[in-house]
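Enquirer: the amino acid sequence is not available; the structure is as follows:
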């Protein structure tokens, strides 16, 4: 954290595993410790983590969200979504939240005043119909709560996991179709669609800026999930490098906050 702040980090993103017996107080204390030392945006805890800590502590999701917000939680990653179709979830992540449970946590976060992102992990066993069901569900949530800051398509990284035998991931064409469809479906309801350069690679992320994406993500600094699944694009780009990449795609770079406020 000290090094990140030194080089200009404005956000700390925290996600982790589900530790048995570790409940809400652990996460509240973590947030308080961060906020006591650093003036930084805390983007933390997936819907799955919030559900888990609530269950361990014997409190409602609403109670957990209120406690986390009071301790300093600024926004949440809308991860653990994978594909929001239960027939698919039963196969790829049977121990994670159901579609209804994921939507419940996210909408309650929005009503508590905690904005979230929304993701989709595609390119494994799902069909295009499943992908579209997922996208339209996210749009419906956004129309109800207006609490989603961005949609982040996450192309499946197929190395080092049990789904490798069933899929080698999405093609580059399918990647670009995902951005184009998201842009058309979301329209003004959800104007921010992020191209993850960590997963796509820099060159394909540049193409995505012409296919519906309007953001290429952050400088990152440290990332372990994609790397462990075979991503080769790296985990750090300086702001100057990102600006060069965006300009090379004939787009105009603009620095933003986590909540999409212009820094300029």
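Expert: Cool, got the structure. Computed from a prediction, not measured in an experiment: that's the story for all the values here.
Enquirer: from here on, contacts and neighbour counts on C-alpha atoms
Expert: Noted.
Enquirer: list the contacts of the closest residue to residue 116 other than its chain neighbours.
Expert: Leaving out its chain neighbours, the residue that sits closest to residue 116 by CA to CA, 6 or more residues apart in numbering is residue 76, at 4.6 Å. By CA atoms under 8 Å, 6 or more residues apart in numbering, the contact set of residue 76 is 43, 44, 45, 46, 47, 114, 115, 116, 117.
Enquirer: just put those residues in JSON lines and tack on distance to residue 12, secondary structure and neighbour count.
Expert: Putting these into JSON lines (distance: CA to CA, whole Å; DSSP: H, G, I helix; E, B strand; the rest coil; neighbours: other CA atoms under 10 Å) gives the following:
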{"residue": "43", "distance to residue 12": "6", "secondary structure": "strand", "neighbour count": "22"}
{"residue": "44", "distance to residue 12": "8", "secondary structure": "strand", "neighbour count": "24"}
{"residue": "45", "distance to residue 12": "11", "secondary structure": "coil", "neighbour count": "23"}
{"residue": "46", "distance to residue 12": "14", "secondary structure": "coil", "neighbour count": "23"}
{"residue": "47", "distance to residue 12": "17", "secondary structure": "helix", "neighbour count": "25"}
{"residue": "114", "distance to residue 12": "15", "secondary structure": "coil", "neighbour count": "21"}
{"residue": "115", "distance to residue 12": "15", "secondary structure": "coil", "neighbour count": "25"}
{"residue": "116", "distance to residue 12": "14", "secondary structure": "strand", "neighbour count": "27"}
{"residue": "117", "distance to residue 12": "15", "secondary structure": "strand", "neighbour count": "21"}
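Enquirer: structure two is appended below for comparative analysis:
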């Protein structure tokens, strides 16, 4: 194990040119030296501010025709929320001061474009100030296939109906040899890239995710990061990178792993993923988000010293990770998020979905919340 990072490798990292070979070499560096280096790059990029968003997750159905081996969420005879039920959840989020609702669901067999535009239009009509962060690339792909439309047409219609940004989920690991075993039937790497880049060119920005800690290697993780970086260099449309550790309970992949004596990723490996993400994406993607739901609150706090600068959202409810064994809670208050951030020697700031801090602060000074509201709504 190397105690120090090679000077030429460090220089390439500072210049945003870390290669796949460099990334593999960094894994042999003493972990706390790796974390320190990533933390320096974090400071150079965003300073000591650590952010969060006040939001709500809404999973509108847990029925799904997919066959993903990591999923513990889908139910054959599960629920499908009506638009009135979705609006009730948005109302609760609005009253709690949310600036964003994140809406995703399973793949219904006959779900065409009108299902998705109907949800967007219903929410926007009642709550025009709420930012809608919705529908994974798989949902967009499914809507296009079911409706016999092009990806570009579907994206244009979604934007017209009120879609603000898209979660870059359904990425898992962007290596087709992994996807064949992990999520057969899901869109291929090139198809995921096509949806994401088409969204960016339609004016819809996205996040990017990576679900790791199952059947992939470090080489696969690095290849995934390089694909994400190439997309960002091409379009500039990615707002944040979100590593998501695999939850190995109540799903086929997890059961197989446990039978082989393999379990979830270790804490050190989690921190290495965050550090490597900061280094690989330096000068390309500014924001690295930690999932407190998946990591747990204490480990998520430590990522703020290993390259991460964002703790995600308040959520209000969370179903997918919980079904797969996450037991870190489904909701967190602004007060607790800020306490975690201050405990990590960082400066807490509320942000919008697009990482606008000033907009939140200006609105806070210019508007008085209505009685019953505890934060200001993003407009």
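Expert: Sure thing, it's come through. Everything numeric here is computed off the predicted structure, so don't read it as measured data.
Enquirer: ok, back up a step: distance of the residue nearest to residue 116 of the first structure relative to residue 178 of the first structure?
Expert: Taking CA to CA, to the nearest Å as the measure, residue 76 of the first structure and residue 178 of the first structure are separated by 23 Å.
Enquirer: trace residue 232 of the second structure over to the first structure, please.
Expert: Under the alignment (TM-score structural alignment), residue 232 of the second structure maps onto residue 142 of the first structure.
Enquirer: for its match, what is the enclosing helix or strand?
Expert: Element membership for residue 142 of the first structure (DSSP states H and E) is helix 128-145.
Enquirer: by contact count, what packs against the helix or strand following that helix?
Expert: Following the chain from helix 128-145 of the first structure toward its C-terminal end, the next helix or strand by DSSP H and E is strand 148-155. Counting contacts by 3 or more CA pairs under 8 Å, 6 or more residues apart in numbering; DSSP states H and E, the secondary-structure elements packed against strand 148-155 of the first structure are strand 116-122, helix 172-186, helix 197-200.
Enquirer: residue 155 of the first structure is nearest to which of those?
Expert: Proximity to residue 155 of the first structure, assessed across those by CA to CA, is greatest for strand 116-122 (5.4 Å).
Enquirer: now the closest one on the second structure. Mean distance?
Expert: Between strand 116-122 of the first structure and its aligned stretch in the second structure, the superposed structures give an average distance of 0.3 Å (mean CA distance after the TM-score superposition for the first structure).
Enquirer: the second structure: matching residues for that strand?
Expert: Residues 206-212 of the second structure are where strand 116-122 of the first structure lands, counting by TM-score structural alignment.
Enquirer: equivalent analysis for stretch 89-99 of the first structure, please.
Expert: Per the alignment by TM-score structural alignment, stretch 89-99 of the first structure matches residues 179-189 in the second structure.
Enquirer: would you map the strands across the stretch 101-250 of the second structure?
Expert: Taking DSSP state E, counting those that start in this stretch to define them, one finds strands in the stretch 101-250 of the second structure at 131-134, 165-166, 205-212, 238-245.
Enquirer: can I get those strands in TSV with distance to residue 288 of the second structure?
Expert: Supplementary listing: the strands of the stretch 101-250 of the second structure in TSV, determined by distance: least, CA to CA, whole Å:
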stretch	distance to residue 288 of the second structure
strand 131-134	18
strand 165-166	16
strand 205-212	10
strand 238-245	5
